[in-house]
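Asks: What shape does this take:
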Amino acid sequence: MTQTLPVRPALADQARTFFELHTSPEILVLANVWDVVSAQVVAATPGVRALATASHSIASTFGYADGEQIPLELHLDMVRRIVQAVDLPVTMDLEAGYGNAGETARRAIAAGVVGGNLEDQMRPLDEAVAAVRAVMAAGHEAGIEFVLNARTDALVRASAETPRGQVLEEAIRRGQAFLEAGAPVVFIPGLVAREEIQTVVAALGPQKLTVISVPGVSLPVQELQELGVARVSTGPFTQRVALTALQDAAAELVAGGGLPAATRALN
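Replies: Coordinates of the predicted model:
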C-alpha cells in the first residue's frame, strides 16, 4: 500500500495554482530560466505567473551537453536554488526521468517544484505511459496536483521519409494515451504550423496542448491562445537570447564601441 506523505500547504497551494493556470482560457506563458538570476529577472517581470526551468540551459551552464549528461544531483541543486529564490510556482524539465521517472519526480517535488516535463524519446508506448503514471503517482504520494507536461518526441524524431500526416497521427495517439494516464497536458515540440496545431487541439481538446516558441518560426502567443493552446514555453531559446545579447555587446566593444545605452541594472 502506498503511503501518502505529509502535505506541505504552500506547495499544495502552488500546485493547485499552477494547474489552474493550464485550464484557464488565457494561455500560460513560460520564459524558461536556468539559474537564480535568470529566475529572479523573469519572476520580477510584470505578467509572469510561473517559472519553468530548461534542462538544456542548466546543463550548458555547467558545461554539459543536453540529454541527461548533467548529474541529476547537480541538476536538482540548481532547481532547488531557483525555487528558493522566487515565490512563484516552478516546473522542472525532468528530461526522460533519469532512468526512474517516479523517483526523479519525487526528488523534484522534494526540491519544491510543482510540475515537470517528461520526454517519451519514442520509447514503446506502454513504457512511456508507465513513466507518466509513475510521475503522477509521485505527485499523489506528496499530496499535490503535480502538473506533468508529458512530452512526445514524435515530430522531432520522425524520419524525413515518413509522411507528415502519419507523424502527426502518432503524436496524437501518444498524447491521448498520456492524457488518459493522468497527465494534465501534452507537449509536442516541432508543432508550429497553424493547421497542425488546430488538428492536435481538436484531437486532444482545448487547454491540453503545450508548444515551444521557436524564434522566427512560431505563431505569436495571442494566436496560440485563440487556437486553444494551454501553454507556450521557450526551452533553451531564452538563454540563447541572453547569450546573443552578450556576444553582440562583446563584439561592439572590441570593435571600438560601447555597451548598449539601454542596459538596465537587473541584478
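
Asks: CA atoms for contacts and neighbours, from now on please.
Replies: OK.

Asks: What count of nearby residues applies to the closest residue to residue 26 other than its chain neighbours?
Replies: Once flanking residues are discounted, residue 26 sits nearest to residue 225: 6.5 Å by CA to CA, 6 or more residues apart in numbering. By the criterion of other CA atoms under 10 Å, residue 225 has 19 neighbours.

Asks: And the one 10 residues further on, by the same measure?
Replies: The criterion is other CA under 10 Å. On that basis, residue 235 has 25 neighbouring residues.

Asks: One more: residue 90?
Replies: 25.

Asks: so what's it up against?
Replies: 50-53, 83, 112-115 (CA atoms under 8 Å, 6 or more residues apart in numbering).

Asks: one more time with 7 Å
Replies: 50-52, 83, 113-115 (CA atoms under 7 Å, 6 or more residues apart in numbering).

Asks: roughly how far apart are it and residue 50?
Replies: Noted for residue 90: a distance of 6 Å to residue 50, by CA to CA, to the nearest Å.

Asks: what about residue 149, which SS state?
Replies: Of the three states, residue 149 takes strand under DSSP: H, G, I helix; E, B strand; the rest coil.

Asks: how about this one, so we can line them up?
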Amino acid sequence: MKAEILRSLHVPGTPLIVPNAWDAASARIVAEAGFPAVATSSFATATILGYADGELAPVDDILAAVARITRAVDIPVTVDFERGYGLPPAELVKRFLDTGAVGLNLEDSNPRTGAMIEAAEQADFLAAVRAAAGSDLVINARTDSFLRRDGSATAQLESSVDRGTLYLAAGADCVYPIATGNPEVIRALTERIDGPVNVGFGRGERTVADFAALGVARVSFGPLLQQHVYQRLASTVLPALASGNNPFAC
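Replies: Predicted structure coming up:
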C-alpha cells in the first residue's frame, strides 16, 4: 500500500528527500531519478494552471492535475493541498483519494489572508480528515508560525512546537514548520516535537547530511525546482535564441 510506504519513509535522522514536481512530466523525471516518492507544490501547480498561489485555482483543476501525476508514476505522490480548498473533511478525503495520491500537506494559516488559524480549530480539522481517511492518507501538518512571523522569534518557536505536538495528537503523521532555516531552531524542533519533522531545503545553505544530523525526517523544495527551470529558460535559453545564438550548443 503506497500510503504505508510513504509513511515508513519518514525517519528522523534519515530524511526522505521528496522533490516537488508540478506536472506529469516533471514527476516522471523525479521517479526516473530514483526518488522513492514525489511531492507537488501548490505554488508550482497554480503557476502551470495560470493562477497565483493561495487557493485561487479551482479545486477541480488542482485535483485533475494531481490525477495526471499519479497516472504518470508508480511511486507514492504527496500533494501540497493548502488548507483543503474549503472542502469539508469527508468530501476532501473522498475526492483526494480518487486522484490516487496518498499524502497531503494541510496548513494552519488562511491561504488568502495569511491569518493564523486557532490551533484547536486546526487540530479538529486534522482529526476529522484522519477519521475520514483512516490510514489511507499520510497527513503532513504544516504550521506557519515562522512564515507568518507570528510573534517574536521565541514565540514562533514555542508556537511551532505546541502546534506540532497538538497536530500529531490529532492524527498527523508529520509536522512541517515552514520557513525556518536556522539550524539551532531546526534542532530544537526535532528534539521537542515527538514525531517526524519536515523542513524546506532552502537554497543550498545546508546539505542533506546536515539535515540528517539535525534529526530531520523529510526535506522538501516547494516551488524551487520549477523556478530554477523557468529562470534558466528566461535568463539563458530565450535570450540566446532572440540574439540568433544556439543555446543548446555544447
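
Asks: element containing the residue nearest to residue 26 of the first structure, please.
Replies: helix 221-226 (DSSP states H and E).

Asks: coming back round to it: any idea what the residue nearest to residue 26 of the first structure aligns with in the second structure?
Replies: Counting by TM-score structural alignment, residue 225 of the first structure corresponds to residue 212 in the second structure.

Asks: doesn't residue 15 make contact with that match?
Replies: Yes - Residue 212 of the second structure lies in contact with residue 15 (CA atoms under 7 Å); the separation is 6.0 Å.

Asks: since we're on residue 39 of the second structure, how many residues are nearby?
Replies: Residues near residue 39 of the second structure, counting by other CA under 10 Å, number 27.

Asks: Give the equivalent position in the second structure for residue 115 of the first structure.
Replies: In the second structure, the residue matched to residue 115 of the first structure (TM-score structural alignment) is residue 103.

Asks: shouldn't its match be in contact with residue 139?
Replies: Yes - look at residue 103 of the second structure against residue 139 with CA under 7 Å: they come within range, at 5.9 Å.

Asks: Next up, the contacts around residue 99 of the second structure.
Replies: Residues in contact with residue 99 of the second structure (CA under 7 Å, 6+ apart) are 63, 66-67.

Asks: For the match of residue 115 of the first structure, give me its contacts.
Replies: Neighbouring residues of residue 103 of the second structure by CA under 7 Å, 6+ apart: 3, 77-79, 137-139.

Asks: Now, the contacts of residue 99 of the second structure that are in helices?
Replies: Among these, DSSP state H puts 63, 66-67 in helices.

Asks: residue nearest the centroid of the second structure?
Replies: Nearest to the mean C-alpha position of the second structure, counting by CA atoms, centre = their mean, stands residue 80 at 4.7 Å.

Asks: Serialize the contacts of residue 103 of the second structure to TSV and add fields for secondary structure and distance to residue 51 of the second structure.
Replies: Below are those laid out as TSV (DSSP: H, G, I helix; E, B strand; the rest coil; distance: CA to CA, whole Å):
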residue	secondary structure	distance to residue 51 of the second structure
3	helix	29
77	strand	22
78	strand	21
79	strand	17
137	coil	27
138	strand	27
139	strand	25
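
Asks: Now flag whichever of the residues you listed is closest to residue 34 of the second structure.
Replies: For those, the residue nearest residue 34 of the second structure by CA to CA is residue 77; the value is 13.9 Å.

Asks: which residue of the second structure sits farthest from its center?
Replies: Distance from the C-alpha centroid of the second structure peaks at residue 244, with 39.9 Å (CA atoms, centre = their mean).

Asks: Look at that one and give its secondary structure.
Replies: Following three-state DSSP, we place residue 244 of the second structure in the coil state.

Asks: wait, what's in contact with it?
Replies: Listed by CA under 7 Å, 6+ apart, the contact set of residue 244 of the second structure is empty.

Asks: Can you get me a residue count around the aligned residue in the second structure for residue 84 of the first structure?
Replies: Superposed on the second structure with TM-score structural alignment, residue 84 of the first structure falls opposite residue 71. If you count neighbours by other CA under 10 Å, residue 71 of the second structure ends up with 12.

Asks: Tell me the residues of the first structure aligned with the helix or strand that contains residue 44 of the second structure.
Replies: Assessed by DSSP H and E, residue 44 of the second structure sits inside helix 42-49. Aligning helix 42-49 of the second structure against the first structure (TM-score structural alignment) gives residues 55-62.

Asks: mind listing the helices in the first structure by residue range?
Replies: Going by DSSP H, the first structure shows helices at 9-23, 36-43, 55-61, 72-85, 101-110, 125-142, 164-180, 194-204, 221-226, 237-254.

Asks: Residue 152 of the first structure: which of those is closest?
Replies: Closest among these, using CA to CA: helix 164-180, at 6.5 Å.

Asks: For the closest one, name the packing helices and strands.
Replies: On a contact count with 3 or more CA pairs under 7 Å, 6 or more residues apart in numbering; DSSP states H and E, helix 164-180 of the first structure meets helix 125-142, helix 194-204.

Asks: Need the winner for burial among those.
Replies: Most buried of these, by mean neighbour count (mean count of other CA atoms under 10 Å): helix 125-142, with a mean of 20.

Asks: quick one: it to chain centroid distance?
Replies: Here helix 125-142 of the first structure is found 17 Å from its chain centre; the criterion is CA atoms, centre = their mean, to the nearest Å.
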